[in-house]
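Visitor: could you look at this predicted model? Sequence included:
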Amino acid sequence: FEEINDELIYKKDFDIDTIKYAILSKLNPKYLGLSPEVIILEL
């Protein structure tokens, strides 16, 4: 995100692999199988 005029602007045009990598990099590897599946739900 970036801040413009005291307002937070979030990036909306990103690749799902970028998000998956960011999430997986935060998880403990011992809890992951060979090919972890991450599902991101949009509310």
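Guide: Perfect, thanks for sending it.

Visitor: make it CA atoms for all contacts and neighbour counts henceforth
Guide: OK.

Visitor: can you confirm residue 22 is in a helix?
Guide: Yes - counting by DSSP: H, G, I helix; E, B strand; the rest coil, residue 22 falls inside a helix.

Visitor: and here is the other one:
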Amino acid sequence: MLLALPVAAGLLTAGVRSRAAWWSAAALVLLAVGGWDLLAVLA
């Protein structure tokens, strides 16, 4: 969740209103968190 805060702040600051941009950013955050968790499990 904390990883999403800088992304959301950046999108808000830039004035991005595109719903697709917000969904893309959310998907990237979820992929990053999922990858991190997977690496933690495999390590």
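Guide: Okay, I see it. Please read all numbers here as calculations on a predicted model, not as lab measurements.

Visitor: got a TM-score for the two of them?
Guide: Remark: TM-score between the superposed chains equals 0.32 [TM-score structural alignment, normalised by the length of the first structure]; 24 aligned residues with a CA RMSD of 2.8 Å.

Visitor: tell me the buried residues in the biggest helix by length in the second structure?
Guide: Counting by DSSP state H, the longest helix found in the second structure is helix 19-42. The neighbour-count check on helix 19-42 of the second structure (16 or more other CA atoms under 10 Å) flags 22, 25, 29 as buried.

Visitor: against residue 8 of the first structure, how distant is residue 23 of the first structure?
Guide: Remark: distance between residue 23 of the first structure and residue 8 of the first structure (CA to CA, to the nearest Å) = 21 Å.

Visitor: pick out the residue nearest the middle of the second structure.
Guide: Nearest to the mean C-alpha position of the second structure, by CA atoms, centre = their mean, lies residue 29 at 2.3 Å.

Visitor: which residue packs closest to it, ignoring adjacent ones?
Guide: residue 4 (6.2 Å; CA to CA, 6 or more residues apart in numbering).

Visitor: wait, doesn't that neighbour sit right on residue 27?
Guide: No - counting by CA atoms under 8 Å, residue 4 of the second structure stays clear of residue 27, with 10.2 Å between them.
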